[in-house]
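Participant: compute the structure for the input listed below.
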Amino acid sequence: MSITFENIMTMAISSSVTMLFAAIVMDFMLFEKKGGVKKEKRSIVATGTMTLFYLVYFIVIWTRIGAIDVQGTTAVRALRMTGTILVALGSAMNILGRISLKGNWADHVRIYKDQTLVETGLYGIVRHPLYSSLMVMMYGGSLAYLNWASALLTTFVFIPFMYYRAKQEEIFLMQEFERYANYSKRVGMFFPKFWR
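Facilitator: Now for the predicted structure:
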C-alpha cells in the first residue's frame, strides 16, 4: 500500500486536532475545578458551543458542502499543503498558549485570586493566542479541503463568537490589572500589531 498525498494530509490534520483536544481535556482535568475564584461570568462562548461549531464545520467539510472541485495540479497541492501546515501550526500555537497560560485557564470568563497577567511567549505577540490559533486552524482546514463554505462559517460565525468572548475576558482583565490597558495598546487582540 502506497502512502498518498491525501493520506499524509489526513494524518497530519487528524494528529493536530487530536493533540489539541487532548490539551483541552488536560486543561479541564487540571483547572476547571480549581478553587479560589474571585470573579466569574458564564459565557455562551465556551468549550461546549465551540465543540458544536467544530461539529458543524466538520460536517460541512465531510459532506463537501462548498467544496471546490479542482484537479490535483501542483498549485492545488501547494494550497492544500499550506492549509495542512496551518492546521498543524494552529494546533501547536494553541498548545503552547495553554502551557504559558497554566492555571489562569478557565472554560468560562473567570478571574482567580492568584491570577497572573501573562505577557510573554505567544501572549507577547497577541492577547488571545488560543483564539487566534483556532482561527488559523479553521482557515487552514478550509484551504486544505478547498472549501469556501467552511471559510465563510469561520469568518461570519466563529470569529464574531471569539471576538465576543475575548471582549468579555478583557473587561475582567482590565478591572483586575492596571497594566492591561497598556498591554492591549502594545499587543494586538488576535493578530500582531506590526505598526506599533
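Participant: could you use CA atoms for every contact and neighbour count after this?
Facilitator: Noted.
Participant: in the protein, which spans are strands?
Facilitator: For the chain, the strands defined by DSSP state E cover 37-41, 109-112.
Participant: adding mean neighbour count and distance to residue 29, write these out as CSV.
Facilitator: Shown next, in CSV, are these (neighbours: other CA atoms under 10 Å; distance: least, CA to CA, whole Å):
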stretch, mean neighbour count, distance to residue 29
strand 37-41, 12, 16
strand 109-112, 20, 16
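Participant: mind giving me JSON lines with those strands and columns for distance to residue 91?
Facilitator: JSON lines is the format used below for the strands of the chain (distance: least, CA to CA, whole Å):
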{"stretch": "strand 37-41", "distance to residue 91": "27"}
{"stretch": "strand 109-112", "distance to residue 91": "22"}
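Participant: now for the closest residue to residue 42 other than its chain neighbours, how many residues are close by?
Facilitator: Leaving aside its chain neighbours, residue 42 sits nearest to residue 108 (5.3 Å; criterion: CA to CA, 6 or more residues apart in numbering). Applying other CA atoms under 10 Å, we find 18 residues neighbouring residue 108.
Participant: helices of the protein, start to end?
Facilitator: Using DSSP state H, the helices of the chain run over residues 5-31, 47-62, 74-101, 129-144, 148-153, 159-176, 180-186.
Participant: looking at these, which is buried most?
Facilitator: Neighbour counts (mean count of other CA atoms under 10 Å) averaged over each of those peak at helix 129-144, with a mean of 24.
Participant: packing partners for it?
Facilitator: Counting contacts by 3 or more CA pairs under 8 Å, 6 or more residues apart in numbering; DSSP states H and E, helix 129-144 packs against helix 74-101, helix 148-153.
Participant: ok, the residue nearest to residue 124 when sequence neighbours are not counted - contacts?
Facilitator: Using CA to CA, 6+ apart and skipping the chain neighbours, the partner closest in space to residue 124 is residue 187 (6.7 Å). By CA atoms under 8 Å, 6 or more residues apart in numbering, the residues touching residue 187 are 124-127, 193.
Participant: before we compare anything, build this one as well:
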Amino acid sequence: MRVSNRLALFNIVATLAYLGLAILGGGGFSAFFSHPPLVFLTIVFLIMSGVGLFSRGNLSSVEREDRGNRWVLPVFALIGVLSAWLPAYADRIGILTFGGDTMRWLGVILFVIGGVLRLWPVFILGLRFSGLVVIQPGHSLVTGGMYGVIRHPSYLGMMINAVGWALAFRSGVGVMLAVLLLVPLIARIRAEEALLHSQFGAEYDAYCARTARLIPGLY
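Facilitator: You can find the predicted model right below:
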C-alpha cells in the first residue's frame, strides 16, 4: 500500500504539473480555456488520470529486471515536459501551427482513443503492469483479447495519445515531439521482448509470430 500511495501521489503531482505547463504555455487560464476543445481536453485528461489511480500498475522490480533500459525513463520525462508546454506555447504565438477548431477536435478525439488504449491494458495486466522492464514472481503471458492482435497496446495508446495532444494545439512541434517519442519507446519494446524471450522461450516466440508489435501489417 505504501508503494501504491507514493505512485498515486506521483500521478496527481505529474497530472497537475503537466496541465500547469500547458496552461502556462497557452498564456494563462483565460487564454487557454477560451478554446472549447481545450476545455474538453482538460476534463478528459483529469478523468483519465483519476481512473489511472484505480489501476494496480506499479514500479516494483521484484524478481528480475533489465536495468540497462532505465535510461528511457528520464527521456520519457523530458519529452513529456516539452510536450506539455511547447505545443501550447507554439499555438499561442502561431509557430508551426495548422488547421483550426476542426483540427483541435480531431486531436481531442485521438487523445481519448489513445488514453483508453493506454489505460485498458494496465487494468488487464494488473500487478503485472510495471513502469520498469521486469519479470515478477508467477509471471505469465497474456495472449488473449487485444493482446491476441498486438503485443504492446498500451504503447500504441501512448503514441495516439501524444499525437492527439499535439493536434489539439494544432502544433507541428507537438507532432515532431510525438514522433521523437518513438526512439525511447522502441528501445523499451525491444528490451521487454528480449526479457520475455529469455523467460518464456519458444512460447513467447510462437506468440510473437502470430501478433504485431504495435500495428498489424506494419510493425
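Participant: could I get the TM-score for this pair?
Facilitator: Remark: TM-score between the superposed chains equals 0.80 [TM-score structural alignment, normalised by the length of structure 1]; 181 aligned residues with a CA RMSD of 2.6 Å.
Participant: just to revisit the earlier point, quick one: closest of the helices of structure 1 to residue 119 of structure 1.
Facilitator: Judged by CA to CA, the one of those that comes nearest to residue 119 of structure 1 is helix 180-186, at 7.8 Å.
Participant: where in structure 2 does the closest one fall?
Facilitator: Under TM-score structural alignment, helix 180-186 of structure 1 corresponds to residues 204-210 of structure 2.
Participant: distance of the residue positioned nearest the centre of structure 1 from residue 53 of structure 1?
Facilitator: Closest residue to the average C-alpha location of structure 1: residue 134 at 2.0 Å, with CA atoms, centre = their mean. Going from residue 134 of structure 1 to residue 53 of structure 1 by CA to CA, to the nearest Å gives 12 Å.
Participant: counterpart of residue 107 of structure 1 over in structure 2?
Facilitator: Under the alignment (TM-score structural alignment), residue 107 of structure 1 pairs with residue 131 in structure 2.
Participant: count of neighbours near its match?
Facilitator: A count of nearby residues for residue 131 of structure 2, using other CA under 10 Å, gives 13.
Participant: and it, what does it touch?
Facilitator: 57-60.
Participant: and what of residue 118 of structure 1?
Facilitator: Going by CA under 8 Å, 6+ apart, residue 118 of structure 1 touches 100-101.
Participant: just residue 120 of structure 1 next, same as before
Facilitator: residue 100.
Participant: that one maps to what in structure 2?
Facilitator: In structure 2, residue 120 of structure 1 lines up with residue 144, judged by TM-score structural alignment.
Participant: from residue 125 of structure 2, how far out is that match?
Facilitator: Distance of residue 144 of structure 2 to residue 125 of structure 2, given as CA to CA: 11 Å.
Participant: repeat for residue 148 of structure 2
Facilitator: In terms of CA to CA, residue 148 of structure 2 sits 14 Å off from residue 125 of structure 2.
Participant: kindly report the same for residue 200 of structure 2.
Facilitator: 17 Å.
Participant: do residue 15 of structure 2 as well
Facilitator: Distance, residue 15 of structure 2 to residue 125 of structure 2, by CA to CA: 22 Å.
Participant: same check, this time on residue 212 of structure 2
Facilitator: Relative to residue 125 of structure 2, and taking CA to CA, residue 212 of structure 2 is found at 18 Å.
Participant: same check on residue 21 of structure 2?
Facilitator: Remark: distance between residue 21 of structure 2 and residue 125 of structure 2 (CA to CA) = 31 Å.
Participant: same thing with residue 199 of structure 2?
Facilitator: According to CA to CA, residue 199 of structure 2 and residue 125 of structure 2 sit 17 Å apart.
Participant: how about residue 67 of structure 2?
Facilitator: Distance from residue 67 of structure 2 to residue 125 of structure 2, counting by CA to CA: 21 Å.
Participant: before we move on, what about residue 142 of structure 2?
Facilitator: 8 Å.
Participant: ok, back up a step: of the helices and strands packed on helix 129-144 of structure 1, which approaches residue 167 of structure 1 most closely?
Facilitator: So among those, helix 74-101 is nearest, using CA to CA, at 17.7 Å.
Participant: and the closest one, how far from the chain's centre?
Facilitator: 11 Å (CA atoms, centre = their mean, to the nearest Å).
Participant: re earlier: among the strands of structure 1, which is nearest residue 83 of structure 1?
Facilitator: strand 109-112 (30.9 Å).
Participant: that closest one vs structure 2, average distance?
Facilitator: Compared with structure 2 after fitting, strand 109-112 of structure 1 has a mean deviation of 0.6 Å; criterion: mean CA distance after the TM-score superposition for structure 1.
Participant: packing partners of that strand?
Facilitator: Applying 3+ CA pairs under 8 Å, 6+ apart, one finds that strand 109-112 of structure 1 contacts strand 37-41, helix 159-176.
Participant: how does it look with 7 Å?
Facilitator: strand 37-41 (3 or more CA pairs under 7 Å, 6 or more residues apart in numbering; DSSP states H and E).
Participant: what helices or strands is the strand it packs on leaning on?
Facilitator: Counting contacts by 3+ CA pairs under 7 Å, 6+ apart, strand 37-41 of structure 1 packs against strand 109-112.
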